[in-house]
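*Asks:* next comes the sequence, and after it the predicted model I'd like to discuss.
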Amino acid sequence: MQQAIAVLDSGVGGLTVVKEVMRQLPQEKILYFGDTARTPYGSRPAEEVLAFTSEIVDYLIQYQPKMIVIACNTATAVALEEIRRRVNLPIVGVINPGARAAIGRTKSGVVGVIGTDGTIKSGAYEHALKRLSPKVEVISRACPSFVPLVEAGNFNSSETFRTVSEALLPLRRSDMDCLILGCTHYPFLCHPISEVMGQDVVLINSAEETAREISTILHEKSELAGRGEVPIHQFFCSAEPRKFQEIAQIWLGEQIWLMPVVWQVYQLRA
């Protein structure tokens, strides 16, 4: 039986990471869990986010994955180190890869970060960025209204553009040339975010760098799937299965149209 890369998120946001993993590592089996019943995580207390993340990790471990990816920025900020301490598997988060990508792209030395309340309050991105480049200027802003738009599948409406514009208007007055999308839901809103911020600001989606880190770790452990393997992906959500499947199929597109996929609902405690 092929061992999977397990990916978890507070909802559909982690599908942005899944899409990039499927592109870079098409032979790898994906085991995804979106906690759609309890999304969003960003406004919840840290201890609650840790409890939810731990519960999902415990559930995924029964499938014997070879790696766990915490594709939620809030959960990465709150729970990554604790999960690493108690789980004997490679555990990958999305904050450090996003910071590396931004430092590699910025020319002005001014980097913006948008994320949930929990991620921004944690200071996790600022710490990661300054570890890589102590002189970098970091401008952070919480955008809690974005996740509900994505979970509803509302990516490009006039309401979405208005909400994005109101949230990001203060950032346009800065000298930033890179903006980290510090929530894996936010790449679903790339078009309106780019429209508001303008062509001179590069949007940093940590998914590409995260997928590279996954590939590197599996290569070093000699655990990459063999060529020619046809993975059977499994997608779990904790509520709203029709909406979850609809968004997943739209976002992943050709990556899953020709692949065997199992869709399941698993109800966690409220």
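*Replies:* In hand now; what should we look at?
*Asks:* CA only for contacts and neighbour counts going forward, please
*Replies:* Will do.
*Asks:* thought residue 263 was touching residue 232?
*Replies:* No: the criterion here is Cα atoms under 8 Å, and residue 263 misses it with residue 232 at 10.7 Å.
*Asks:* looking at these two, which is more packed in?
*Replies:* Between residue 263 and residue 232, counted using other Cα atoms under 10 Å, residue 232 has the larger neighbour count: 17 against 14.
*Asks:* this is the other structure I want to compare:
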Amino acid sequence: MNQQPIGYMDSGVGGLTVVKESLRQLPNEQVIFIGDQARLPYGPRPADQVRKFAWQMADFLLSKHVKMIVIACNTATAAALDDLQSKLDIPVIGVISPGSRAAIKATKNEEIGVIATEGTIKSDAYKRSIEHKDPHAHVLSLAAPKFVPLVESNAYKSPIAKKVVAETLRPYRHTDIDTLVMGCTHYPLLRPIIQNVVGPKVKLIDSGAETVNTVSTLLDYFHLGNSDFSHAPQHEFYTTGSAEMFDTIARDWLQLRHLQAHHLDLEGA
């Protein structure tokens, strides 16, 4: 039995899509989440800068004595996962590999679309991961930089969101993709709109949700799971931005009525 918390990091509120799945699959595990809203979006930033930000968040989570870190951000996974894994002595998990595996499993014709931030697309991380696992797969990558601001401004249910998603995904209209990876943890909040645009025949892959399956497996493998059911875990949420804005989105998405985030200052944030 290990009662230490699991740490989750993201550029903003998008990582809450991973936390939501964690609360469902791993209800006995304490969550400590940090969203770097003051410095988002990460997508247009240089990889070295994103790596620096990821280390700052990792250091904060380590100060909370977490037993595992989940990089609940595709851009940060592409930039920092290998570095954190090589230098930390606790498991560090990213969202790209689980999302890639799920896409390969779901596709019937090996035509896979990937939507993500500019940084993730530029890194080619999904394309390399998918084609390494399945050399016959054909990956069509598309940057969707306007999606993150829609979510962070709490406009992901608005009419403007429908317009932006439709315009962004237009290049997929005449393709044969049967599977689409939502390669940013913000994107699942736009899932109903994305599904409506690409049509019911395209399977959407939530890379964040798939990542929690990996977390669960590793908890078992390393005997890190918490089996103390005597009290409910006390989750903690931190943001470098507006705690009030964070709370509005987080309460709606996680259905945790009493959730209250804390503002956190990081160097340079």
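*Replies:* Noted; the coordinates are in hand. Quick caveat: nothing in here was measured; it's all calculated off a predicted structure.
*Asks:* fetch the TM-score of the aligned pair.
*Replies:* Superposed pair, TM-score by TM-score structural alignment, normalised by the length of the second structure: 0.96. Supporting alignment: 266 aligned residues with a Cα RMSD of 1.2 Å.
*Asks:* contact partners for residue 232 of the second structure?
*Replies:* Taking Cα atoms under 8 Å, 6 or more residues apart in numbering, we find residue 232 of the second structure in contact with residue 28.
*Asks:* residue in the first structure matching it?
*Replies:* Alignment note: residue 232 of the second structure maps to residue 230 in the first structure; criterion TM-score structural alignment.
*Asks:* from residue 217 of the first structure, how far out is its match?
*Replies:* Per Cα to Cα, to the nearest Å, residue 230 of the first structure is found 21 Å from residue 217 of the first structure.
*Asks:* next: residue 47 of the first structure.
*Replies:* Applying Cα to Cα, the value for residue 47 of the first structure to residue 217 of the first structure is 29 Å.
*Asks:* again, but for residue 19 of the first structure
*Replies:* Counting by Cα to Cα, the gap from residue 19 of the first structure to residue 217 of the first structure is 18 Å.
*Asks:* of these two, who's got more company?
*Replies:* residue 19 (22 against 16).
*Asks:* which helices and strands does the helix or strand where that one lies pack with?
*Replies:* For residue 19 of the first structure, the host element (DSSP states H and E) is helix 15-24. Counting contacts by 3 or more Cα pairs under 8 Å, 6 or more residues apart in numbering; DSSP states H and E, helix 15-24 of the first structure packs against helix 207-220, helix 241-252, helix 254-257.
*Asks:* recalculate using a threshold of 7 Å.
*Replies:* Here helix 15-24 of the first structure touches helix 207-220, going by 3 or more Cα pairs under 7 Å, 6 or more residues apart in numbering; DSSP states H and E.
*Asks:* quick one: contacts of the helix it packs on?
*Replies:* 16, 17, 20, 21, 94, 97, 98, 101, 224 (Cα atoms under 7 Å, 6 or more residues apart in numbering).
*Asks:* packing partners for whichever helix or strand comes after that helix?
*Replies:* Counting by DSSP H and E, the next helix or strand C-terminal to helix 207-220 of the first structure is strand 233-237. The criterion is 3+ Cα pairs under 7 Å, 6+ apart, and the helices and strands that strand 233-237 of the first structure contacts are strand 29-34, strand 261-265.
*Asks:* now do the strands in the stretch 101-250 of the second structure.
*Replies:* With DSSP state E, counting those that start in this stretch, the ranges of strands along the stretch 101-250 of the second structure come out as 111-116, 138-143, 179-182, 203-206, 236-239.
*Asks:* average gap between the last one and the first structure?
*Replies:* Think strand 236-239 of the second structure. Following the fit onto the first structure, the mean deviation recorded for strand 236-239 of the second structure is 0.2 Å by mean Cα distance after the TM-score superposition for the first structure.
*Asks:* what residues of that strand count as buried?
*Replies:* 236, 237, 238, 239 (16 or more other Cα atoms under 10 Å).
*Asks:* of the residues you listed, closest to residue 41 of the second structure?
*Replies:* Residue 41 of the second structure lies nearest to residue 239 out of those, by Cα to Cα, at 13.8 Å.
*Asks:* relative to the second structure, what is the average displacement of the host helix or strand of residue 81 of the first structure?
*Replies:* Element membership for residue 81 of the first structure (DSSP H and E) is helix 73-86. Compared with the second structure after fitting, helix 73-86 of the first structure deviates on average by 0.6 Å (mean Cα distance after the TM-score superposition for the first structure).
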